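Trainee: Have a look at this prediction, sequence included:
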Amino acid sequence: MQKNEQRISLAVSTVIFALRPIPESGQSALWIPLVRRTREPFARQWALPGGWAGNDESLTDAAARNLLATTALEPAYLEQLYAFGDVERSVSSRVVSIIYWALVRQEEAERATENENVRWFAADNLPELAFDHNVIIDYALWRLRTKMEYSRIARAFLGETFTLSELRLVHEAVLQRQLDPANFRRQIENSGSLVPTDYVVSGGRHRPPRLYRYDEGVELVDNGPLGHKKTGSTRVID
């Protein structure tokens, strides 16, 4: 290696989104888990969960392994987001980070590890993070909200069946704005992505709402020419 050449390290980090209630209001909002760094640089500061990619594993496997080790999460939706590799993003060496993002349902998030060094934060109210992780999360938020407008990605936050009101609340929580219920119903029904079931939610005072499910023949997003793979129990869309 010549003197002017610099070794490049490859890391993998993941932005994990879950819808959880805001304690003060009870309204749902996007939350993400962060881990506290235990060594320099940025010792004791919060950062995205991640680690180095092994020589004998795929990037997706590295992302899933690091998530499981730090947060005990095994998200069903895991997608490669972007590569961050500015020369000065790490103070000690040249590091290129492959960023993934994951979506988990609230009940999955509640089973995640949470302690002094792993904590959930409201995605729109973060502290100053290590490295360029604030920039990374801003980009992931923009990407999620953009996809929410045209794709079927909301299904990753829901159970197998759900009402149209529950689906609308997911959209409102992610997009941070209220949606007209009638217009939302019309747009969703015209999209052809939902299949009505024969079941309704009983026990209310009004007409029981029908339960829907997503058409399993329709992918969450356009996978492009590479298609999609599955690694273990994690659905991967590259």
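Mentor: Thanks, I have the structure now.
Trainee: use CA for all of it now, contacts and neighbours both
Mentor: Noted.
Trainee: if I've got this straight, Gly217 is in a helix?
Mentor: No. Looking at Gly217 with DSSP: H, G, I helix; E, B strand; the rest coil, it is coil, so not inside a helix.
Trainee: so how far is Leu30 from it?
Mentor: 28 Å (Cα to Cα, to the nearest Å).
Trainee: Give the buried residues for whichever strand or helix holds Ile136.
Mentor: Assigned by DSSP states H and E, Ile136 belongs to helix 133-150. In terms of neighbour count (16 or more other Cα atoms under 10 Å), helix 133-150 has its buried residues at 133-134, 136-137, 140-141, 144, 148.
Trainee: and which of those residues is nearest Gln106?
Mentor: Leu144 (16.8 Å; Cα to Cα).
Trainee: Check the gap between the closest one and Arg94 for me.
Mentor: 28 Å.
Trainee: Also Tyr139?
Mentor: 21 Å.
Trainee: same question, Leu194
Mentor: Distance from Leu194 to Arg94, by Cα to Cα: 46 Å.
Trainee: Return the residues in contact with Pro208.
Mentor: Counting by Cα atoms under 8 Å, 6 or more residues apart in numbering, Pro208 touches 200-202.
Trainee: Show me what the helix or strand hosting Val195 packs onto, helices and strands only.
Mentor: Assessed by DSSP H and E, Val195 sits inside strand 194-200. Using 3 or more Cα pairs under 8 Å, 6 or more residues apart in numbering; DSSP states H and E, the elements in contact with strand 194-200 are strand 210-214.
Trainee: which residues are in contact with the following helix or strand past the strand it packs on?
Mentor: For strand 210-214, the following helix or strand on the C-terminal side (DSSP H and E) is strand 229-231. Defining contact as Cα under 8 Å, 6+ apart, one finds that strand 229-231 is touched by 60-61, 235-237.
Trainee: in the chain, which strand has the most residues?
Mentor: strand 8-21 (DSSP state E).
Trainee: take a look at this one as well, against the first:
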Amino acid sequence: MDFVPLGLATDLVILTVRDAALQVLLIRRGIAPYRGRWALPGGFVRENEDLEETARRELTEETGLATDRIHLEQIATYGAPRRDPRGRVVSVAYLALVPDLPTPVAGTDAESARWVPAPDLLADPARLAFDHHQILTEAVERARAKLEYSPLAAAFCPPEFTISELRTIYEAVWGTPLDPRNFHRKVTKTPGFVEPTATTTTRDGGRPAQLFRRGPATTLHPPMTRA
């Protein structure tokens, strides 16, 4: 035989910022293998499906989330020989970093579904089934990089926001505190990133803070480096 029979699957890393923390959508498996363990949503590709169609179907079936406004980005393929105890399974992983996602509702072979702080999972590889810790680790790094060269973080803010509120999003995704003055300088000097509204607010507490809105830029030059 010139080839080894294998299964083809998709896994999804759906990230958002909730309660000022980067959180990932997980399901608790209701079937073997790893029954009762937390895992990323996903499943096997059906005969007449393409990969992204499978990913979107599994996300809706297992978590109840509608996928019409979720942009999925293919990040990597995972095919280690023993990554799945059921046999040789290759999985294509997708990433989405999306604001304002609702509470999930478990379905199909998931016992439950919920948002879980990503840093807790990254610090404990044993909490996730299969090789999902590796997938999550690499997906979070991709998401962190996206905030360096795109204005995506502003989508997590209100239509009019302070630089402090924007900094909170960066700190949640990057997992590190940022110097307020340096961050303010970098954001306001990056062409097209944010635009002043000529109004202020005291909702951050203390002195009135200037309000901004998202600018027209689709990429950031220079990028918002984490260093």
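Mentor: Cool, the structure landed. Note that this is a predicted model, so its numbers are computed, not measured.
Trainee: Among the contacts of strand 229-231 of the first structure, which one is most surrounded by other residues?
Mentor: The most crowded member of the contacts of strand 229-231 of the first structure is Thr60, carrying 23 neighbours; neighbours defined as other Cα atoms under 10 Å.
Trainee: What's the match for that one in the second structure?
Mentor: Correspondence of Thr60 of the first structure to the second structure, assessed by TM-score structural alignment: Glu52.
Trainee: coming back round to it: more neighbours, Gly217 and Leu30 of the first structure?
Mentor: Leu30 (21 against 7).
Trainee: returning to that earlier point: what strand or helix carries the match of Thr60 of the first structure?
Mentor: helix 51-63.
Trainee: same question, Glu189 of the first structure
Mentor: helix 181-191.
Trainee: Can you check what angle separates that helix from strand 194-200?
Mentor: Between helix 181-191 of the first structure and strand 194-200, the angle comes out at 120 degrees (axes from the mean of the first three to the mean of the last three Cα atoms, to 10 degrees).
Trainee: Report the inter-axis angle for helix 181-191 of the first structure versus helix 133-150.
Mentor: On the basis of the same axes, to 10 degrees, helix 181-191 of the first structure is oriented at 80 degrees to helix 133-150.
Trainee: Give me the neighbour count for Glu116 of the first structure.
Mentor: Counted by other Cα under 10 Å, the residues lying close to Glu116 of the first structure total 7.
Trainee: Give me the distance between it and Val35 of the first structure.
Mentor: According to Cα to Cα, Glu116 of the first structure and Val35 of the first structure sit 9 Å apart.
Trainee: Contacts only, for Asn66 of the first structure.
Mentor: By Cα under 8 Å, 6+ apart, the contact list for Asn66 of the first structure reads 49-51.
Trainee: any idea how far the residue lying closest to Thr202 of the second structure once chain neighbours are set aside lies from Ala139 of the second structure?
Mentor: For Thr202 of the second structure, ignoring the flanking residues on the chain, the nearest one in space by Cα to Cα, 6 or more residues apart in numbering is Pro208 at 4.7 Å. Distance of Pro208 of the second structure to Ala139 of the second structure, given as Cα to Cα: 37 Å.
Trainee: Phe156 of the second structure too?
Mentor: Distance, Phe156 of the second structure to Ala139 of the second structure, using Cα to Cα: 19 Å.
Trainee: any idea how far the residue mapped onto Thr218 of the second structure from the first structure lies from Ile153 of the first structure?
Mentor: Mapped onto the first structure by TM-score structural alignment, Thr218 of the second structure lines up with Val218. Going from Val218 of the first structure to Ile153 of the first structure by Cα to Cα gives 11 Å.
Trainee: Kindly report the same for Arg207 of the first structure.
Mentor: 28 Å.
Trainee: Have a look at those two and say which one is more surrounded.
Mentor: The neighbour comparison of Arg207 of the first structure against Ile153 (other Cα under 10 Å) goes to Ile153, with 19 against 10.
Trainee: Just confirm that one contacts Leu220, I think it does.
Mentor: Yes. Counting by Cα atoms under 8 Å, Ile153 of the first structure touches Leu220, with 5.3 Å between them.
Trainee: Tell me the counterpart of Pro81 of the second structure in the first structure.
Mentor: In the first structure, Pro81 of the second structure lands on Val87 (TM-score structural alignment).
Trainee: nearest spatial neighbour of its match, skipping sequence neighbours?
Mentor: Using Cα to Cα, 6+ apart and skipping residues adjacent in sequence, the residue nearest Val87 of the first structure is Arg94, 6.0 Å away.
Trainee: can you pull the contacts of the one you found?
Mentor: Per Cα under 8 Å, 6+ apart, neighbours of Arg94 of the first structure: 6-9, 85, 87-88.
Trainee: Run a quick neighbour tally on the residue found closest to Ser97 of the first structure once you drop the neighbours it is linked to in the chain.
Mentor: With Cα to Cα, 6+ apart as the criterion, Ser97 of the first structure has its nearest non-adjacent residue at 4.6 Å, and that residue is Ala11. The local packing of Ala11 of the first structure (other Cα under 10 Å) involves 20 other residues.
Trainee: aligned partner of Ala11 of the first structure in the second structure?
Mentor: Using TM-score structural alignment, Ala11 of the first structure lines up with Ala9 in the second structure.
Trainee: same deal with Ser97 of the first structure?
Mentor: Aligned by TM-score structural alignment, Ser97 of the first structure pairs with Ser91 of the second structure.
Trainee: from memory that match sits against Tyr78, does it?
Mentor: Yes. The pair Ser91 of the second structure / Tyr78 is scored as a contact, 5.2 Å apart, by Cα under 8 Å.
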